[in-house]
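>>> predicted model, plus sequence, below.
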Amino acid sequence: MTVQHDSSVYEQIQSGEQFQELRRRYRSWAFPMTVAFLAWYLLYVVLSGFARGFMGTKLFGNINVALVFGILQFVSTFLIAWAYSRHASAKLDPLADELRHDVEERAQ
């Protein structure tokens, strides 16, 4: 098995329909989720800078809107990680496993 043979196997896989479908599935989830999270994060930053009165509004005791939004940033991060894990298990991993087996067979 030569290095040139190995690279051609990977090039063939990469140009194939299955790989392109895997990329499409990944991007169709990752890009919108990234945009949504960045928008949510920037909303928090902008409100903290320009809507101090609103962010300083006390909800109960010493808990204000800014603290709740800050905690929700962490919550949303964990929810996104959990959702991605489910998406990957259901939509990406089976196709990636097929591709890996195809690469292993062609490399032999």
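Sure, I can see it. Numbers count the residues shown, from 1 in each chain.
>>> going forward, measure contacts and count neighbours with C-alpha atoms only.
Fine.
>>> in this protein, which spans are helices?
Secondary structure of the chain by DSSP state H: the helices cover 3-15, 17-50, 52-55, 65-87, 93-107.
>>> try this one next to it:
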Amino acid sequence: MPEIDIPARPAPTGEEFLAMQASPEFQDLRSRLRRFVFPMTAFFLIWYGIYVLLGAFAHDFMATRLFGNVNVGLIIGLGQFLTTFVITGLYVRFANRELDPRAEAIRNELEGPLQ
């Protein structure tokens, strides 16, 4: 079967990009992203700040042994890594469900569907 050459749509102009940026669809996409990212960032920075403050000012608490050589500071430190992975997973799921379909629709409107 012979391949059919479909002419490519010309690249969007600067005016088209600006018009899309002002569109309700783009504003909704941006708003959804910010409603997820800003609270998650604040949560993680506060959580990390508490860890640092506890490490600096609550030595006895952080040195409290839980079992063997494992203390509270080590568990909270490992919790920082766990939190990072959980937030990443939540963001990927959120982006796949909420952001990517909207971004694809905006891209298709601006550039045409992918061939």
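Received the coordinates, thanks. None of these values were measured; they are calculated from a predicted model.
>>> one step back: got the helices of the first structure as JSON lines, with mean neighbour count columns?
Output for the helices of the first structure, formatted as JSON lines (neighbours: other CA atoms under 10 Å):
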{"stretch": "helix 3-15", "mean neighbour count": "13"}
{"stretch": "helix 17-50", "mean neighbour count": "14"}
{"stretch": "helix 52-55", "mean neighbour count": "14"}
{"stretch": "helix 65-87", "mean neighbour count": "14"}
{"stretch": "helix 93-107", "mean neighbour count": "14"}
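>>> equivalent range in the second structure for stretch 20-31 of the first structure?
Mapped onto the second structure using TM-score structural alignment, stretch 20-31 of the first structure covers residues 27-38.
>>> I misspoke; the intended subject was stretch 50-63 of the first structure.
Stretch 50-63 of the first structure maps onto residues 57-70 of the second structure, going by TM-score structural alignment.
>>> show the contacting residues for the residue sitting nearest the centre point of the second structure.
Centroid check for the second structure by CA atoms, centre = their mean gives Y91 as the closest residue, at 4.5 Å. Counting by CA atoms under 8 Å, 6 or more residues apart in numbering, Y91 of the second structure makes contact with F36.
>>> if I look at the equivalent of it over in the first structure, how far off is R23 of the first structure?
Matched by TM-score structural alignment, Y91 of the second structure corresponds to Y84 in the first structure. Going from Y84 of the first structure to R23 of the first structure by CA to CA, to the nearest Å gives 14 Å.
>>> cool, T34 of the first structure as well?
According to CA to CA, T34 of the first structure stands 16 Å off from R23 of the first structure.
>>> what does V35 of the first structure give?
Taken as CA to CA, the span from V35 of the first structure to R23 of the first structure is 18 Å.
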